[in-house]
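Q: no letters, just coordinates:
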């Protein structure tokens, strides 16, 4: 039996990041995929990033991951979402050449030292004494490993629905993973059933784009990756249209043909991303719904018809498509469909994404009840890192909610579990003002360097940037302007109110009508630093300006983080008996026992937890300590 340090099952977005992280950290890694030609396939929309998702991509890159790099190399449409709002909720999104993205990532994976690829269907896990020791494929061949990462996406017991017809598949054209789903259930994992879907793909030459609203790329766009210096010059537009009353009538009159409404589909879909038949039935007062046409690449006729996702019969899908202005003659190249698949309830995972039932087994991506390429990639990298660290006998890698969006996501999953496909939102991050896209590198590159995923040169560059920001804030805070004709005339020239008291340039930068470039108005001050005025690093300038304008809010969030850390440092001993605590409801006792929170902070975030219940748990812990037991040490990831 061939032996590896880490085996990764599934070569989607989670699997690629897991395998790359483990191999780059020095582990001999084997990546399985049912079809090697579908590695990193964009099975749904041809886009990377989006609201809160852009933050995840930047964090993956800051830690040394690959998604941002490949997105930059293959992007053909660029947008900054929420550009008119504050920096905490701004997010980048790119539309990629779908096939070029797949081929580029496949090339990276194939050329990675210590990473081995093999095309096979994994049927079961090999287990000894409560630990995973390898896997067995469909031909009966076994492969040994010290750690296994499962990233099976929608393939676990996958079932595709088009009208009343349904058939097993992981996605259109690929077989489902049935034995592995049974194996996980037999091993004692609590399984659930999710549902997602994808819209039809249309032929571009049959669409009348003149009847749709065109949207071009934003003129200025920051790459996802720290290593990207130039973006592709080729650009593709997107187009916007709308459904019509005819569309809605077609769906209402034929809703009996939807497996979603006919009771055939049992899996739970996402409320925030409903199918078209769901939109029409749930929002009957809406006269129209948006439809977005995204071209899937530079050398293909396929167009992704976002907003037309459904599970209706093909002949009805054609009528629905033709009811949209501009699509009257559109040909469907690939039918829309819904897909059901199994997932593992993520409360059965530790914060490292290692399972509580089996040591050495890690889960990442849609198997954990999440949706989205970015959420999957972030979990894949997280699980791959921790699998490698465990193999090497090093401390685990865990980011808390104040350190990264991916820390928020993982904590949400393992603490609260899921009752619908989980998607990252900025609203989920309570410290989003300090977890911005623009400072992901400053927050996480040092951690990536510690893991061996970031080069010394890049780490030195980021360290220098951090120092420049700190020094810039100090220098601007020390430079003062004073009321007078000369100063106030310059402010009036800029359209900014005159000052009546001395003011530092840093305080002046707090004004909404004052930017970094406006500091040049005072370059004639005797002690104005020329090197600061001429600072060429736009990232440094941007960070200083954000720190100035949001100083009060940022300070309050940092204070909140300090309070949160106090709870995170109060460890709950393993095997803590919640059933013996008076005052807790039976529901809370069950939830606490199932999740087995590591800290009071994690316990506080369990759904339904109250301050009174939290105080009751703390009282028992203190009694344990007073009875002569040593205080429980802080968890390793709280540093």
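A: Alright, I've got the coordinates. Treat the numbers as computed from the prediction; the structure is a model and nothing was measured.
Q: every contact and neighbour count from this point should use C-alpha atoms.
A: Fine.
Q: show me what the lengthiest helix in the chain is packed against.
A: Using DSSP state H to define each element, the chain has its longest helix at helix 456-478. Applying 3 or more C-alpha pairs under 8 Å, 6 or more residues apart in numbering; DSSP states H and E, one finds that helix 456-478 makes contact with helix 440-451, strand 503-504, helix 505-508, helix 538-549.
Q: also this one, for the comparison:
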């Protein structure tokens, strides 16, 4: 069946596996994607959405390098929102609701149209390893497939165990069996493994909900998109809604706590801190009488609805009774109950920055096998593993992104240098240089690198260079062009900004806090420049950020330099972190447990942010 030897074999067809296969194949490697079910390639196992805080930046970065996630998201989106627009541009984060079925379909079709990419449906239950180097995989039917490099992207399937109340059964996802054999073999090779937990909410019948009692959550009036290619923006969108739990709902849920696998000891592994189950929220935040629930449609035409915020592993009867007490859910019908799943992972400190394992040559790990959570985090790791597998086989230099170059660089560096004992999720606060790592400039940062390694095509590079040239020209226009008081003062007056008495360069007025690009476009000379040079929304946004935030960017670089110079500041022994109320709860918890000796060591602890380090430095008079 497999006469030829593949260059790269990718095990698993989730977000990590799909990106790994696409990257390796597009760079020229003969690639085989082996998965247990070809109908679930790119499956959204949990919420039907891509992006969000910091995650949206990752999707843009994947796209800028030449990956597929941004394109697939745009093609299957049903709603788009730019989050955090009230904050600075470093915090702006794109997020899309997606049609779950179309998302998986688009991934499958894009991979099928990728040269060099073959497919095979079966469980891989072993690796072929000779002299410390991987040389293929073995399937459950006993078939051996030879390959020069293997990328493992097993998600939650490695010895997966599903929990619903007191019931538990093997599975990697509802309705799909767990994968066995790989963990045991890796342990024999000397790898260290652990267990993690994640969960998912019930899916319900949208026809049984009363949306009139909920708060409408529409998409942006002028939606953007993820990909820097010529994908289309949404013309129509589907609404989401919001409702809340209540004290009554919490009391009903508490009735099942004695049968909860989280509280009766059945689940011993750690779940995602920032995406807790509803029972965990009630337990941890006992002072709160309600929590938000986001009611998200699963697609354009389906009536299935995802209840975001109600992740649970409580017994199905408890889930149902409690959810029926939520406003708008009084007559709810279940499609399927929520559940928790435990699975094997391998602490990522066992990897190199290329995501190749230290113990077995040419073997790469990507996604939840490394202890991360989230589609976006998984996809970015898959992309980097696929890239580096191809580069190594072709004796080319490793492709490693630095922390000041991409969120992907922050993610991988955190995993490799700090490890993680709980499911790792990306946040803007994890990046020291987040003003540099914005969603609007991912193409400027990364497309030249993607082109250089042979993944991003010439058309992408050309579009990026054109955007940069136009933006630079527009910035120079603002710096060189003067504006008269009678032209600029009406704009300044409209935003309660001090009026000017003489003509001055436009850039000075534009740099004022409340003055936006839309205000500047009211000036005839500006609108004429835009029209003459055919400047699109991307160029306008890039120009505005560069003009208005250049000082912040310079300040951030300066602060980073200072932080580097103070790396060796010692922390007193038995230091009492509870005295520092400005530290985040997670930072205090981690610092107390690990007791770092220096600021440098503290800064490498997962969950201790740059702002937490600043608090420590200020306290020490530095």
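A: Now that the structure is in, tell me what you want to look at. Computed from a predicted structure; not experimentally measured.
Q: before we move on, the earlier item: read off where the longest helix of structure 1 ends up in structure 2.
A: Residues 458-480 of structure 2 are where helix 456-478 of structure 1 aligns, with TM-score structural alignment as the criterion.
Q: check stretch 244-253 of structure 1 too.
A: Residue span in structure 2 matched to stretch 244-253 of structure 1, by TM-score structural alignment: 246-255.
Q: any chance of TSV for the helices and strands packed on helix 456-478 of structure 1, columns mean neighbour count and distance to residue 530 of structure 1?
A: Shown next, in TSV, are those (neighbours: other C-alpha atoms under 10 Å; distance: least, C-alpha to C-alpha, whole Å):
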stretch	mean neighbour count	distance to residue 530 of structure 1
helix 440-451	20	25
strand 503-504	16	17
helix 505-508	20	14
helix 538-549	18	14
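Q: could I get those as CSV with distance to residue 603 of structure 1?
A: Written out in CSV, the entries for these read as follows (distance: least, C-alpha to C-alpha, whole Å):
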stretch, distance to residue 603 of structure 1
helix 440-451, 26
strand 503-504, 44
helix 505-508, 40
helix 538-549, 32
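Q: of all these, which lies closest to residue 31 of structure 1?
A: Nearest to residue 31 of structure 1 among those is helix 440-451; the distance by C-alpha to C-alpha comes to 20.7 Å.
Q: ok, residues contacting the closest one?
A: Among residues not part of helix 440-451 of structure 1, those counted as contacts by C-alpha atoms under 8 Å, 6 or more residues apart in numbering are 25, 55, 58-59, 61-64, 226, 403-404, 454-456, 459, 462-463, 466.
Q: got a PyMOL select line for the buried ones in those?
A: Buried residues within the contacts of helix 440-451 of structure 1, as defined by 16 or more other C-alpha atoms under 10 Å, are selected in PyMOL through the command that follows:
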select buried, resi 25+55+58+59+61+62+63+64+226+403+404+454+459+462+466
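Q: next one: stretch 102-109 of structure 1 to chain centre, how far?
A: Its chain's C-alpha centre and that of stretch 102-109 of structure 1 lie 20 Å apart, by C-alpha atoms, centre = their mean, to the nearest Å.
Q: contacting residues around residue 31 of structure 1?
A: Contacts were defined as C-alpha under 8 Å, 6+ apart; by that measure residue 31 of structure 1 touches 7, 8, 9, 10, 11, 15, 19, 115, 116, 117, 118.
Q: which among these end up buried?
A: Buried residues within the contacts of residue 31 of structure 1, defined by neighbour count using 16+ other C-alpha under 10 Å: 7, 8, 9, 10, 11, 15, 19, 115, 116, 117.
Q: among these, name the ones in helices.
A: 15, 19.
Q: out of the buried ones among the contacts of residue 31 of structure 1, who's nearest residue 208 of structure 1?
A: Using C-alpha to C-alpha, residue 11 is the member of those that lies nearest residue 208 of structure 1, at 36.9 Å.
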